[in-house]
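A.B. asks: Here's a sequence, model it:
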Amino acid sequence: VANEKAGLLPVTLLPDFGSHPVSLALGILGMPGNTAYFGLKEICKPNPGETIVITGAAGAVGSHVGQIGKLLGCRVVGFAGTDDKCEYLEKELGFDRAYNYKTVDIRAALKDGCPKRVDCYFDNVGGEISSTIINYMNKYGRVAVCGSISSYNETKLPKVSILQPAIVLKELKIEGFLVNRWTDRWNEGIEANLKWLEEGKLKYQEKIYHGFDNMVDALVGILRGENTG
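C.D. replies: Down below sits the predicted model:
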């Protein structure tokens, strides 16, 4: 299988999903699930009791990162784009706190939701919100840079605060990644997520569009943040 950015990729035989729909191979038991699994465990490497902050927290990757964080014994705080998404994160997925980034003061939200500041930041968004979160991190904090949603529809890159002083003084580790780094361990992630799913420890939502004539609407909806999970 060829990918213009990653080159040739091996074909992986999926494990038996049991009673779960095969469509989960496009979500929690596929690339998004493995992005969450490896990005959090291999780059953020959270310890029990630490605080994880996630932007784009109601998306397929972010919602999964938060649930894994809770399974690892961490405090999990998320930022999403609607009040309904925030309610879903808290009441359905078990996030400790979730905030609508469009209506809150980010610094005030961090003080409220992260009384011990931030140890791990899973960044799906980039932009000024990421600068604010990184400046609120603890010494030796870890940042997994997964995406840059804030700039996907922009014609030029947004201006953000200078982060070098915080990175140096707090000795932060900031690392970008693509999930195909762990191609040789692909089924490890799927099997771990499947086990948690079978045990009732993971939840998911699917937004399904039927018919090829709806593909454009589906893509536009994703870029507008209309999907949850």
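A.B. asks: Going by C-alpha atoms from here, please, whenever you check contacts or count neighbours.
C.D. replies: Fine.
A.B. asks: Which element, helix or strand, includes the closest residue to residue 87 other than its chain neighbours?
C.D. replies: Nearest residue to residue 87 in three dimensions, chain neighbours excluded: residue 98, at 7.4 Å (Cα to Cα, 6 or more residues apart in numbering). With the criterion set as DSSP states H and E, the secondary-structure element containing residue 98 is strand 97-100.
A.B. asks: go on, residue 122?
C.D. replies: For residue 122, the host element (DSSP H and E) is strand 118-123.
A.B. asks: now do residue 143
C.D. replies: strand 137-145.
A.B. asks: For that strand, which helices and strands make contact with it?
C.D. replies: Using 3 or more Cα pairs under 8 Å, 6 or more residues apart in numbering; DSSP states H and E as the contact test, the elements touching strand 137-145 are strand 118-123, strand 173-176.
A.B. asks: residues contacting residue 119?
C.D. replies: 46, 50, 51, 52, 137, 138, 139, 140, 141, 142 (Cα atoms under 8 Å, 6 or more residues apart in numbering).
A.B. asks: Just give me the closest of the residues you listed to residue 113.
C.D. replies: Residue 113 has its nearest neighbour among the contacts of residue 119 in residue 51, at 9.4 Å by Cα to Cα.
A.B. asks: please give me the structure for this one as well, since I'd like to look at both together:
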Amino acid sequence: MDYNELITTILLSVKMATLATIINLPIALFISLIITKGDFHGKSLLDGVINLPLVMPPVTIGYLLLIILGKNGLVGSIIFKWFNIRVAFTPAAVVITSMVVSFPLIYKSIKISLEMLDKKLEGVAKTLGASRYSILLRVTLPQIIPGIINGVVLGFARCLGEFGATMTFAGNISGVTRTIPLAVYSKLQIPGEEGYAALLVTISILISFLALVISNIFEKKIKKRGN
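C.D. replies: Below is the predicted model:
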């Protein structure tokens, strides 16, 4: 068993999932606020587009990303021509793919928390002269932190388990784009490597379980402070 390859695969998976989740979080929060508090035409359509990756086959998502951001894609060709940067089949492609497939989960969790928010508290703060940003920072965000944490955990776990879209758009390059699911798939194609694949699956489960435990700890601390 190649332990260097094992460690590289695990670290790459955790790094890509973490980076995608960190980038997604502020975007999801911003769009959730616009959707829940805004009043404009096409809001339902926007919500549907955002949630589309939840019901689309992962390979289809990867194919669309390839058409848009591939070297000869609609946007990818421009990026390559102007900046000589190739997006597809690079670590950046792993992050982008992870962001696309996990974004709806983070967005949906935050949006539900905002919809369940006690609007009276915001109203009271407004009558006391608090500004919109002050209400957001001191009233709204503290109340939806459990939803944010839940979204982050779900998004991270989704990134960690992504296979089809990553395989299509980022490829399965050892040490570059090969995440845990791709490594499991690769090892299962080689006779005698079933144990390696089983170890990767076990590690993936442990990482996801650890994320859930940390999430529960934070939620309990937040609830205690609220009480």
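A.B. asks: TM value for the aligned chains?
C.D. replies: Overall, the chain-to-chain superposition scores 0.26 on the TM-score scale (TM-score structural alignment, normalised by the length of structure 2); 105 aligned residues with a Cα RMSD of 6.1 Å.
A.B. asks: Just want the angle from whichever helix or strand comes after the strand holding residue 98 of structure 1 to strand 137-145.
C.D. replies: Along the chain past strand 97-100 of structure 1, the next helix or strand (assigned with DSSP H and E) turns out to be helix 106-113. Relative orientation of helix 106-113 of structure 1 versus strand 137-145 (axes from the mean of the first three to the mean of the last three Cα atoms, to 10 degrees): 110 degrees.
A.B. asks: circling back to that earlier point, list the buried ones in the strand holding residue 143 of structure 1?
C.D. replies: Of the residues in strand 137-145 of structure 1, those with enough neighbours to count as buried (16 or more other Cα atoms under 10 Å) are 137, 138, 139, 141, 142, 143, 144, 145.
A.B. asks: same check, this time on stretch 24-42 of structure 2
C.D. replies: In stretch 24-42 of structure 2, the ones that count as buried by 16+ other Cα under 10 Å are 24, 25, 28, 29, 31, 32, 33, 35.
A.B. asks: Need the residues that contact that stretch.
C.D. replies: Outside of stretch 24-42 of structure 2, the residues within contact range by Cα under 8 Å, 6+ apart are 43, 47, 99, 103, 106, 107, 108, 110, 111, 114, 115, 152.
A.B. asks: now those residues as a markdown table including secondary structure and distance to residue 146 of structure 2?
C.D. replies: As requested, the contacts of stretch 24-42 of structure 2 are arranged in a markdown table below (DSSP: H, G, I helix; E, B strand; the rest coil; distance: Cα to Cα, whole Å):
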| residue | secondary structure | distance to residue 146 of structure 2 |
| --- | --- | --- |
| 43 | helix | 25 |
| 47 | helix | 22 |
| 99 | helix | 21 |
| 103 | helix | 17 |
| 106 | helix | 12 |
| 107 | helix | 13 |
| 108 | helix | 13 |
| 110 | helix | 9 |
| 111 | helix | 12 |
| 114 | helix | 11 |
| 115 | helix | 13 |
| 152 | helix | 10 |
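A.B. asks: Can you go through those residues and name the buried ones?
C.D. replies: Neighbour-count burial (16+ other Cα under 10 Å) is assigned, among the contacts of stretch 24-42 of structure 2, to 47, 99, 103, 106, 107, 108, 110, 111, 114, 152.
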